[in-house]
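In: below are the sequence and a predicted model for it; my questions follow.
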Amino acid sequence: MDYSKDFLTELYKELVELRLFEEKLVEIYALGKVPGHIHSGVGQEATFVGTLATRKQGDYYKISHRPVGTAAIIGVPLNTVFSEIMGKRDGNSGGRGGVNHVALLSKGMLGFSGTLGSDMAVGVGAGLTIRKNKTDNMVYVFFGDGTANRGAVYEAMNLASAWKLPVLFVCENNQFAISTHVSEASPVANPGADRAQAYGIPSKIVDGTDVLDVYEGAKELEEYVRSGKGPAILEAKSYRWRGHFEGDQMKYRDASVTEEWMKKDSVEKMENYLLKNNYITEGEIAKIREEINAELDKAIEFAEASPATPEEEIYEYLYVK
């Protein structure tokens, strides 16, 4: 594919934004500013940035618990994202969702269930809405290699295929479901793509550390899905750099394997590509990082100054009135 400088630069900016967002999240969590646990997505940026580069206005997104910074890529304001993460009133859900349940319907970002896989049916439901509205929009449903083994996932994929709904299922294969390696949990090597045949839908496996490879694979499937032919499955192979949660000692992993995967850094890979082909300069790279860091710091300051959600308001939307 031929790419414009603007397109490549935007991809790089989003990679950097997602990486720095996740690093800032780890920092503020370590300072005790984030209630609950966080699940860092450092190392998996290319999967999300490359896939979502095919998005258009009016699409829907089902993001999982990792990485939460994807909300910013979709267009959820940083101020409200960090406020939500910190349990503050100015969060996009008034601080009720917290770090694992960031959602904003006005941006197409659907909520996330604490029971992995169960909410994929919500993504399929959004696909049904699109079909009834007769638009060329689609739904991006992200899930991990561990979630791929849940029964609700099969039901969602089966229905999406039977009704030819515009859904792109994206399997973030980061090799581990908490502490269980994919080889110990799945009878197939590719828990997302290898199962597509059972539903009669196309699939593609891409390098989750190469944003351009992810984009090209996603673009091919996106065109299929938007054409009205039905759903498809994209599987991106990457690696979770950090533990399942912050504080995870990762005794179940070989440190040398982690080190090898970290050498495939998607941000560094894209940076080198842009420099080699004269799309960007070292000075421009420094400026991009400086500007994004400043935006993130400003949003964190806003969230810190935001009032905490009062206890009496926490359960306000729990039941239908």
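Out: Sure thing, it's come through. Numbering: from 1, shown residues only.
In: make it CA atoms for all contacts and neighbour counts henceforth
Out: Will do.
In: for the lengthiest helix in the chain, list every residue counted as buried.
Out: Ranked by residue count and defined by DSSP state H, the top helix of the chain is helix 5-30. The neighbour-count check on helix 5-30 (16 or more other CA atoms under 10 Å) flags 8-9, 11-26, 29 as buried.
In: what comes into contact with stretch 218-231?
Out: 50-51, 54, 136-138, 157, 160-161, 163-169, 201-204, 232-234 (CA atoms under 8 Å, 6 or more residues apart in numbering).
In: which among the residues you listed count as buried?
Out: Applying the neighbour count, that is 16+ other CA under 10 Å, the buried entries in those are 50-51, 137-138, 157, 160-161, 164-169, 201-204, 232-234.
In: from those residues, which land in helices?
Out: Reading helices off those with DSSP H, I get 50-51, 157, 160-161.
In: second one coming, line it up with the first:
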Amino acid sequence: MKYEKDFLMKLYKELLETRLLEIKMTDLYAESRVPGHIHSGTGQEAAFVGVLAARKPGDYFKLPHRVVSAAHLVGDPLDTFFGEILAKKTGNAGGRGGVNHLGRLCDGVLGMSGTLGCDAAIPVGAALTIETEGRDNVAFFFAGDGATNRGPVYEAMTLAADWKLPVVFVCINNEFAISTPVTFSSPVPNVMADKAAGFNMPSVVVDGTDVLQTYEGASKIVEGVRAGNGPAVIECKCYRWRGHFEGDQCAYRDQAVTEKWIEERDCVKNFEKALMEWGLLTEEESKKMREDFDKEMNDAIDRTEAAPEMTAEEIFDYLYV
């Protein structure tokens, strides 16, 4: 496929900023500035950027606990993003939820659940709203290979298929569910895509480390869902560079395999190289983009750390209302 320079540079900007945000979060955690865990998605950015390049205003997004920077990708301002992660009142939930509970309905982000996969019906409900209102939008549901094996996910797929609702089920297959290899938990290599036929859904499997291949596969699937053909599945094959959480030593996997993925399948480095070979990007431009966004993040973090925290009396506000 041929693409305009503006589109390719937009993809690169989103890919780069998502990577820098993921790195920034692990840096903040290493400095003991984050009250809670960080589940790093470094290395998996292309799966999200490529799929979400097919988004349009009015779509809904059920995002996972990794890559949480996707919330910024679809509209969450940095001050709100860091506010929630650093437990400040400027966060989307006033700092009550932390990194696993980013959500802003004005951006279409439906929130996150600490129990992965159990809330798969939420985007199905959002898709019912879309259908009722007669819009050509879709609801994206993202889950890892482990969460896709849960019963609530299959229930959601069954309901979406029965009612022919505009849901795009996206599996981010990074090969590990915490410490369990996908080969131990799935009888088929493509944990979600190979099962899609059982729900009468079309599916596509893409290289989740190649942002253009991911976009090309996703855009065709999303186009079909928007056209009223019912739900579909996208499976993005990638690899989790870091542990399930920061501090996980990954004793359950071969470090040499991880290093090979990092060296050969770095989605940002490989796309940068391609853009430079095509004459669309220079090293100086890339460096400036990094510096500019790094300043933008640091400024937002400074404002966030100066923002107020909840008082003890406010912790339970909105628990029931």
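Out: Ah, there it is. Note that the coordinates shown come from a computational prediction; the quantities given were computed from them, not determined experimentally.
In: care to give me the TM-score?
Out: The TM-score (TM-score structural alignment, normalised by the length of the first structure) is 0.98; 320 aligned residues with a CA RMSD of 0.7 Å.
In: related to what we said a few turns ago, superpose on the second structure and give me the mean offset of the longest helix of the first structure.
Out: Taken over the aligned residues, the distance from helix 5-30 of the first structure to the second structure averages 0.6 Å (mean CA distance after the TM-score superposition for the first structure).
In: packing partners for that helix?
Out: helix 45-52, helix 70-74, helix 266-276, helix 282-305 (3 or more CA pairs under 8 Å, 6 or more residues apart in numbering; DSSP states H and E).
In: try 6 Å this time
Out: Using 3 or more CA pairs under 6 Å, 6 or more residues apart in numbering; DSSP states H and E as the contact test, no helix or strand touches helix 5-30 of the first structure.
In: so what's the gap between that helix and the chain middle?
Out: Offset of helix 5-30 of the first structure from its chain centre (CA atoms, centre = their mean, to the nearest Å): 12 Å.
In: list the buried residues in the helix or strand hosting Thr129 of the second structure.
Out: Following DSSP states H and E, the helix or strand that holds Thr129 of the second structure is helix 121-133. The neighbour-count criterion (16+ other CA under 10 Å) identifies 121-131 as the buried residues of helix 121-133 of the second structure.
In: ok, Glu314 of the second structure - contacts?
Out: Contact partners of Glu314 of the second structure, counting by CA atoms under 6 Å, 6 or more residues apart in numbering, are absent.
In: cool, the one 4 residues further on as well?
Out: Contact analysis of Tyr318 of the second structure by CA under 6 Å, 6+ apart lists nothing.
In: quick one: map it onto the first structure.
Out: Tyr318 of the second structure maps onto Tyr317 of the first structure when the alignment is built from TM-score structural alignment.
In: mean shift of the helix holding Thr129 of the second structure relative to the first structure?
Out: In the superposition against the first structure, helix 121-133 of the second structure averages 0.5 Å from its aligned positions (mean CA distance after the TM-score superposition for the first structure).
In: who touches that helix?
Out: The set of residues that contact helix 121-133 of the second structure without belonging to it, under CA under 6 Å, 6+ apart, is 139, 156, 165-166.
In: how far away is Pro123 of the second structure from Ala177 of the second structure?
Out: Distance of Pro123 of the second structure to Ala177 of the second structure, computed by CA to CA, to the nearest Å: 22 Å.
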